[in-house]
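A.B. asks: Provided below for reference: sequence and predicted model.
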Amino acid sequence: MNICMVGYGMMGVWHSDALIGRDARFHTLVGRRPEAAREFAERYGYARWTVDLDEALADPEVDAVIIASPSETHPEFALKAIAAGKPTLLEIPLAMTLEESEAVVAAADARGVPFGLCHPMRLQPEYGPIREAALSGADPIRQIAGRFYIHRLSNVGATGYHRSWTDNILWHHFAHFVDLGLWLLDFEGELAYSFLGPLHPQTGIPMECILSVETPRNQTLLVSGSYCSRERIYDSLIVTDRQSYRLDILRNRLVTGDGPVEVAPEKDNLALVTQDFVAAVREGRQPAVPGRSVLPAMRVLHAAQMRWDAIHGRQSLPGRRLSD
């Protein structure tokens, strides 16, 4: 299968690593800067590289596309790949607005191509049995909490690379936890409370966020985070009737009432998404996380954004440019 990879940052690396030895050919690498694109293509053995996505998508040899570009480019690039009839795997987030999210999903449905989202938390092996036990009634979930705290006053990503784009705590990092929580609870979700901080004078973006979702079954999903924290925290806590599960994503450790155990790193879970996508294309099915299945999470994020807009005014921000 000839793969077109869009993006050469950390996610481009992780997706490419996941494809090694998987009967997939590194066909085309699409990047923004010629020198960086050429270096990445040569390092991984992509047959060609380009800075023109339209040119890559016009190639009939390309069988599938993985989009790992900056967040605000996701809807534009996904729409182009879908219009070209290419099965597409899109990195999180689906888009930076609900309107764009719905437009991309509608386009994929109309075109009838496999279209999946990279939500690796759903494929975390430890979460599946928790969800099954909850949905069967054997061990109902009471509460889910997700936390994402980092220190990011400059535009440097997890690898130490100074990026050309700006991140967004609500639409990117909270998308992980909100989607996970709604999936575990089997609930489409309505926002109960949200706080999205004011614009930071140095970064020009909101740096703190808190939101909660409540279900009719008296279950709660709480997500909190900050880009100003001196301590790095990236974990989830699930409390059920019989047990509690705290997954420390940074330390690859699951802590329950029975004690801690080591779990696979985040990169390995992302590889499951990549490999499932390739299998889905071969088998003519939808990937494990179909595009439409993440819309409930996007609606919750949209509600939080609407509350911020009502206070501060709807506006374009670094990393989230709005159309007129």
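C.D. replies: Right, received. Where do you want to start?
A.B. asks: Could you use CA atoms for every contact and neighbour count after this?
C.D. replies: Noted.
A.B. asks: In this protein, what residue spans correspond to strands?
C.D. replies: 2-6, 25-30, 48-50, 64-67, 88-91, 115-118, 141-151, 191-196, 208-214, 220-226, 228-240, 244-248, 253-256, 259-262 (DSSP state E).
A.B. asks: and stretch 62-79, which residues are buried?
C.D. replies: Neighbour counts using 16 or more other CA atoms under 10 Å place 62-75, 77-79 of stretch 62-79 among the buried residues.
A.B. asks: ok now that stretch, how far from the chain's centre?
C.D. replies: Offset of stretch 62-79 from its chain centre (CA atoms, centre = their mean, to the nearest Å): 12 Å.
A.B. asks: Let me know the outermost residue of the chain.
C.D. replies: What lies farthest from the middle of the chain is Asp258; by CA atoms, centre = their mean that is 30.6 Å.
A.B. asks: any idea how far Ser244 is from that residue?
C.D. replies: Per CA to CA, to the nearest Å, Asp258 is found 9 Å from Ser244.
A.B. asks: rewinding a little: and the strands of the chain, which is most packed in?
C.D. replies: strand 115-118 (a mean of 28; mean count of other CA atoms under 10 Å).
A.B. asks: Could you name the helices and strands sitting against that strand?
C.D. replies: Packing partners of strand 115-118 (3 or more CA pairs under 8 Å, 6 or more residues apart in numbering; DSSP states H and E): strand 88-91, helix 266-283.
A.B. asks: angle of the longest one against strand 2-6?
C.D. replies: By that I understand helix 266-283. Between the axes of helix 266-283 and strand 2-6, defined by axes from the mean of the first three to the mean of the last three CA atoms, to 10 degrees, the angle is 130 degrees.
A.B. asks: For helix 266-283, give me every contacting residue.
C.D. replies: The contact list for helix 266-283 (CA atoms under 8 Å, 6 or more residues apart in numbering) reads 1, 14-15, 17-19, 22, 64, 87, 89, 114, 116, 118-121, 123-124, 249, 252, 286-288.
A.B. asks: Please compare the first structure with the one that follows:
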Amino acid sequence: MDTVNWGIIGVGNVTEVKSGPAFYKIAHSNLVAVMRRNADKAEDFAKRHNVPKWYSNASELINDPDVNAIYIATPPNSHADYAIEAMKAGKAVYVEKPMAKSYAECIKMLQVAEKTGSSLWVAYYRRTLPAFLKVKELVESGAIGKPLMVNIKLYKQATERNQLPEEMHWHVFPEISGAGHFFDLASHQLDYLDFVFGEIADVKGNAANIGGLYPAEDTVSGTWKHKSGIIGSGSWCFVVDENSEEDYIQIIGEKGEICLPCFSPGNVKVKTAEGIRELTFQNPEHISQNLVQQVVDELRGIGKCVSTGKSAARTSWVLDEMVKEYYAD
């Protein structure tokens, strides 16, 4: 196709700046329709972003003949249903991360993609951001020698500490998100490591609810091994004090290490025998735009997108393995 005409299902906060404008700012890409269950909010988004059509029913958008690709930006519990309906309608699909509420749902999505021939991508946009691409380049060029292991730390305060359950974000309700903040945030980190080191083949994890603020787990620790031989470990806690907040991915090699934040602002630090270098990068205004560009290019037959349904499903399997004992009952 020469021009990709997008429809968005779920025009909430994530679509205002992070992703939405990318779909109409990229060449050969138009945003022609949006959907939100609240019709007034769908209309408001459409008018502010100069989108000609808006719906309050997803099926109507999916079957709009002017729409040939669909971005699903709803909570994870509806990703699989909307993606499957869209692929069966012959539409290309780009879905928010994590790919679905569970690995089992991811498999169903992949099966439909295979059966229908529809394209399926997932919004792991760190695979296209400058700092993360530079780190991948440094690792592959041998800047720190042979990679040995990787460590992740992500500790955050609990915004839910002074909230009533009805005030809390859907991220902490497993029936909507699949788990807690771990699925939302660790998915980016673990998917990036899949991008750098390849598929993870062995996972062990422990999860617990220590803060008692909401139903989901709030603390996770785990270890894993990539098929390439790299060993990994990680710890995540979402109920720490402000002074204990941490955010980094540390890659250790035979001749040095690389450390970068995943979510908070900060430089990439490279430590070798020559000393410590700090590298600074600037993200695009619409942080998912580089990845959306790749999707558009692939649909036009002039490129490939690095974040596929298959790679994203691998990340969902790792997430599930990490917390499966907590949700075993």
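C.D. replies: Cool, the structure landed. None of these values were measured; they are calculated from a predicted model.
A.B. asks: tm score of chain vs chain?
C.D. replies: Once superposed, the chains reach a TM-score of 0.84 (TM-score structural alignment, normalised by the length of the first structure), with 305 aligned residues with a CA RMSD of 2.7 Å.
A.B. asks: picking that back up, which one of the helices and strands packed on strand 115-118 of the first structure lies closest to Gln305 of the first structure?
C.D. replies: strand 88-91 (20.6 Å; CA to CA).
A.B. asks: matching residues in the second structure for that closest one?
C.D. replies: Using TM-score structural alignment, strand 88-91 of the first structure lines up with residues 93-96 of the second structure.
A.B. asks: and if you look at stretch 43-63 of the first structure?
C.D. replies: The aligned range for stretch 43-63 of the first structure in the second structure is 48-68, by TM-score structural alignment.
A.B. asks: buried stuff in that stretch?
C.D. replies: Residues of stretch 48-68 of the second structure classed as buried: 51, 53-56, 58, 61-62, 67-68 (neighbour count, 16+ other CA under 10 Å).
A.B. asks: mind checking how far that stretch is from the chain centre?
C.D. replies: With CA atoms, centre = their mean, you get 24 Å for stretch 48-68 of the second structure.
A.B. asks: Run through the residues that contact Tyr46 of the first structure.
C.D. replies: 25-29.
A.B. asks: These into TSV, with extra columns for distance to Ala133 of the first structure?
C.D. replies: Converted to TSV, the contacts of Tyr46 of the first structure look like this (distance: CA to CA, whole Å):
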residue	distance to Ala133 of the first structure
Arg25	39
Phe26	40
His27	42
Thr28	43
Leu29	42
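A.B. asks: Need the max-distance pair from the residues you listed.
C.D. replies: Arg25 and Leu29 (11.4 Å).
A.B. asks: what separates Gly232 of the second structure from Gly205 of the second structure, distance-wise?
C.D. replies: According to CA to CA, Gly232 of the second structure stands 12 Å off from Gly205 of the second structure.
A.B. asks: Repeat that for Lys304 of the second structure.
C.D. replies: For Lys304 of the second structure, the distance to Gly205 of the second structure (CA to CA) stands at 33 Å.
A.B. asks: One more: Lys18 of the second structure?
C.D. replies: Lys18 of the second structure sits 31 Å away from Gly205 of the second structure, going by CA to CA.
A.B. asks: Repeat that for Val95 of the second structure.
C.D. replies: Going from Val95 of the second structure to Gly205 of the second structure by CA to CA gives 26 Å.
A.B. asks: Alignment lookup: Arg246 of the first structure to the second structure.
C.D. replies: Match for Arg246 of the first structure (TM-score structural alignment): Cys259.
A.B. asks: so who does that match touch?
C.D. replies: With CA under 8 Å, 6+ apart, Cys259 of the second structure has these contacts: 248-251, 268-270.
A.B. asks: Could I get those in JSON lines, plus columns for distance to Ala113 of the second structure?
C.D. replies: What follows is the contacts of Cys259 of the second structure, written out as JSON lines (distance: CA to CA, whole Å):
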{"residue": "Tyr248", "distance to Ala113 of the second structure": "35"}
{"residue": "Ile249", "distance to Ala113 of the second structure": "33"}
{"residue": "Gln250", "distance to Ala113 of the second structure": "35"}
{"residue": "Ile251", "distance to Ala113 of the second structure": "34"}
{"residue": "Val268", "distance to Ala113 of the second structure": "37"}
{"residue": "Lys269", "distance to Ala113 of the second structure": "40"}
{"residue": "Val270", "distance to Ala113 of the second structure": "40"}
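A.B. asks: Enumerate every residue touching the alignment partner in the first structure of Asp184 of the second structure.
C.D. replies: Under the alignment (TM-score structural alignment), Asp184 of the second structure pairs with His172 of the first structure. His172 of the first structure makes contact with 71, 92-93, according to CA under 8 Å, 6+ apart.
A.B. asks: at 6 Å what do you get?
C.D. replies: Pro93 (CA atoms under 6 Å, 6 or more residues apart in numbering).
A.B. asks: what do you get for Val255 of the first structure?
C.D. replies: Val255 of the first structure sits next to 245-246 when contact means CA under 6 Å, 6+ apart.
A.B. asks: Quick one: residues contacting the counterpart of Leu154 of the second structure in the first structure.
C.D. replies: By TM-score structural alignment, Leu154 of the second structure lines up with Phe148 in the first structure. If you count contacts by CA under 6 Å, 6+ apart, Phe148 of the first structure has them with 225, 233-234.
A.B. asks: As JSON lines, the residues you listed with distance to Arg282 of the first structure would be great.
C.D. replies: Output for the contacts of Phe148 of the first structure, formatted as JSON lines (distance: CA to CA, whole Å):
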{"residue": "Gly225", "distance to Arg282 of the first structure": "39"}
{"residue": "Ile233", "distance to Arg282 of the first structure": "38"}
{"residue": "Tyr234", "distance to Arg282 of the first structure": "34"}
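A.B. asks: between the strands of the first structure, which one is nearest to His302 of the first structure?
C.D. replies: strand 191-196 (9.4 Å).
A.B. asks: ok, longest helix in the second structure?
C.D. replies: helix 181-197 (DSSP state H).
A.B. asks: how close does that helix sit to the first structure?
C.D. replies: In the superposition with the first structure, the average deviation recorded for helix 181-197 of the second structure is 2.0 Å (mean CA distance after the TM-score superposition for the first structure).
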